[in-house]
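> quick one, what's the 3D model for this:
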Amino acid sequence: MKSDHAHDFRASQWVLALEIPKALVPLTGGTTGRRLPGWMPAHEGIGALLAQFLTQLISDTTSYQPTDGARLGTVLIDLCTALLAQSIDAERALSTETHRRTLTLRLQRFFLEHLHEPQLTPSAVAAAHHISISHLHRLFQCEQATVAAWIRRRRLEAARRDLTDPALRTTPIHTIATRWGFPRAAGTSAKV
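Predicted structure coming up:
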């Protein structure tokens, strides 16, 4: 898979090789024996999700517990399988669970990219991804938080990072709040 560095796509290129036993790839119908393309893009779609996931894993291993390994491995295999299925046009062969986890990761990435938008709501996200609001909420049942709570937590984490950043000490609090989707003081307690 070809992976581009997140900051400057033209300046540097990374190549990442993964080896996953076929038995762990949840594709059906003999699709794992097909010839793969030489390079798989890592700058958009599922390839970008996989690259972002791997970059995060590699850059900060201290924040993970030993018990996280199995769960992170499952996510890695699901993302690799989804990218593989997409590259050989075999997405129908993916398991329901792989579809669910990949869509959940895609939604979470969308949330993070749009945290600054006050109109980021479950209904807007569902409409943007052509799924029902109830399906969106079912996807997040495994995340141990409602969709609104997940968004609110990420916004608060981002605002906290900015508030504790010495480089931003002269930035007014309301500016930081607005930057992370809280357009007025009451926004921190309002429903997302």
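
> from here on, contacts and neighbour counts on C-alpha atoms
OK.

> tell me the spacing between the closest residue to residue 13 other than its chain neighbours and residue 51.
Counting by Cα to Cα, 6 or more residues apart in numbering, the nearest residue to residue 13 once its immediate chain neighbours are dropped is residue 4, at 4.8 Å. Going from residue 4 to residue 51 by Cα to Cα, to the nearest Å gives 8 Å.

> likewise for residue 76?
10 Å.

> list the helices and strands the longest helix along the chain packs on?
Longest helix of the chain, by residue count under DSSP state H: helix 68-87. The elements that helix 68-87 packs onto, with contact taken as 3 or more Cα pairs under 8 Å, 6 or more residues apart in numbering; DSSP states H and E, are helix 45-59, helix 96-113.

> before we compare anything, build this one as well:
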Amino acid sequence: MISLYRTGDSILHRAPAGWKLLGLAVSALIISLARPGTGWTLLLLGVASLVVALGAGAGARGVALAWWRLRWVIVVLGGALVVFVSASAAVQSTGRVVTLLLLAEAVTRTTRTSDMLDVLRRLFRPLRAFGVDPETPALAVSLTITMVPVLAGLLEQVRDAQRARGVRLGVRSAVPLLVLAMKHADDVGDALSARGLGR
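You can find the predicted model right below:
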């Protein structure tokens, strides 16, 4: 598995992986079930940005970069909601999604993959009673958490390459992104096979 972990000495870096995953799960549950107004949504976004900046030790530049990676999610999702629903719904729904993505990125950037898998294995250990290997759902959850930052990084690679060649960005960007995503999937498959889980 490709790790997104970045070394550091921030609060989140020092926090146990289990508490970070629990916090992410509880945050996702609260944000998904709540129906906050526009002001509350903006507050959530501010808190998520603060977690990335201070908790993950990313600073203002790291926060700006995290928002920049999510710009297409904001533009596409927010734009669609403005057109088909309302501006208020666009702010609220897009804000919830972006908040969760920022928090997920903060967790993946401050948690070693091995630590995350250890916690998830312990969490899924009771499934052995039903004949399920805890390693399989643990890897599935871990891959799900890390996939959004991975795709954002791949998209940034595509955009940098196209800018370097003077190619105008557009729908054609989806082709090289798909190629890189498939290559990433192959790398993950090889890693799973090496762990004896690709059979």
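
> let me see the TM-score of these two.
Remark: TM-score between the superposed chains equals 0.34 [TM-score structural alignment, normalised by the length of structure 1]; 96 aligned residues with a Cα RMSD of 5.0 Å.

> related to what we said a few turns ago, switch the helices and strands packed on helix 68-87 of structure 1 over to JSON lines; also include distance to residue 178 of structure 1 and mean neighbour count.
Below are the helices and strands packed on helix 68-87 of structure 1 laid out as JSON lines (distance: least, Cα to Cα, whole Å; neighbours: other Cα atoms under 10 Å):
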{"stretch": "helix 45-59", "distance to residue 178 of structure 1": "26", "mean neighbour count": "17"}
{"stretch": "helix 96-113", "distance to residue 178 of structure 1": "15", "mean neighbour count": "16"}
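
> tell me which of these sits nearest to residue 155 of structure 1.
Comparing the helices and strands packed on helix 68-87 of structure 1 by their distance to residue 155 of structure 1 (Cα to Cα), the top pick is helix 96-113, with 8.6 Å.

> before we move on, the earlier item: buried residues in the longest helix of structure 1, which are they?
By neighbour count on 16 or more other Cα atoms under 10 Å, the buried set for helix 68-87 of structure 1 is 75-87.

> which other helices and strands contact the top helix by length along structure 2?
Using DSSP H, we find that the single longest helix of structure 2 is helix 135-164. Helices and strands touching helix 135-164 of structure 2, by 3+ Cα pairs under 8 Å, 6+ apart, are helix 59-69, helix 87-110, helix 113-124, helix 174-194.

> next, the angle helix 87-110 makes with it.
110 degrees (axes from the mean of the first three to the mean of the last three Cα atoms, to 10 degrees).

> how about helix 135-164 of structure 2, which residues are buried there?
Applying 16+ other Cα under 10 Å to helix 135-164 of structure 2 flags 135, 137-139, 142-143, 145-152, 154-155, 158-159 as buried.

> same question, stretch 11-31 of structure 2
Here stretch 11-31 of structure 2 shows 12, 13, 17, 18, 20, 21, 24, 28, 31 as buried, counting by 16+ other Cα under 10 Å.

> now, those that are in helices?
Those of the buried residues of stretch 11-31 of structure 2 lying in helices (DSSP H): 12, 13, 17, 18, 20, 21, 24, 28, 31.

> got a markdown table for those, with distance to residue 50 of structure 2 too?
Shown next, in a markdown table, are those (distance: Cα to Cα, whole Å):
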| residue | distance to residue 50 of structure 2 |
| --- | --- |
| 12 | 12 |
| 13 | 15 |
| 17 | 19 |
| 18 | 21 |
| 20 | 15 |
| 21 | 18 |
| 24 | 15 |
| 28 | 17 |
| 31 | 17 |
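
> residue 179 of structure 1 and residue 112 of structure 1, how far apart?
Residue 179 of structure 1 is 13 Å from residue 112 of structure 1, by Cα to Cα.

> which residues do the two both contact?
Contact criterion Cα atoms under 8 Å, 6 or more residues apart in numbering; residues shared by residue 179 of structure 1 and residue 112: none found.

> show me the contact partners of stretch 22-32 of structure 2.
By Cα under 8 Å, 6+ apart, stretch 22-32 of structure 2 touches 96, 100, 103, 104, 107.

> between those, which sits nearest residue 90 of structure 2?
Once Cα to Cα is applied, the member of the contacts of stretch 22-32 of structure 2 that ends up nearest residue 90 of structure 2 is residue 96, at 9.9 Å.

> how about the closest one: what's its closest non-neighbour residue?
Closest to residue 96 of structure 2 by Cα to Cα, 6+ apart is residue 31, at 6.4 Å.

> and that neighbour, how far is that from residue 189 of structure 2?
Here residue 31 of structure 2 is placed at a distance of 32 Å from residue 189 of structure 2 (Cα to Cα).
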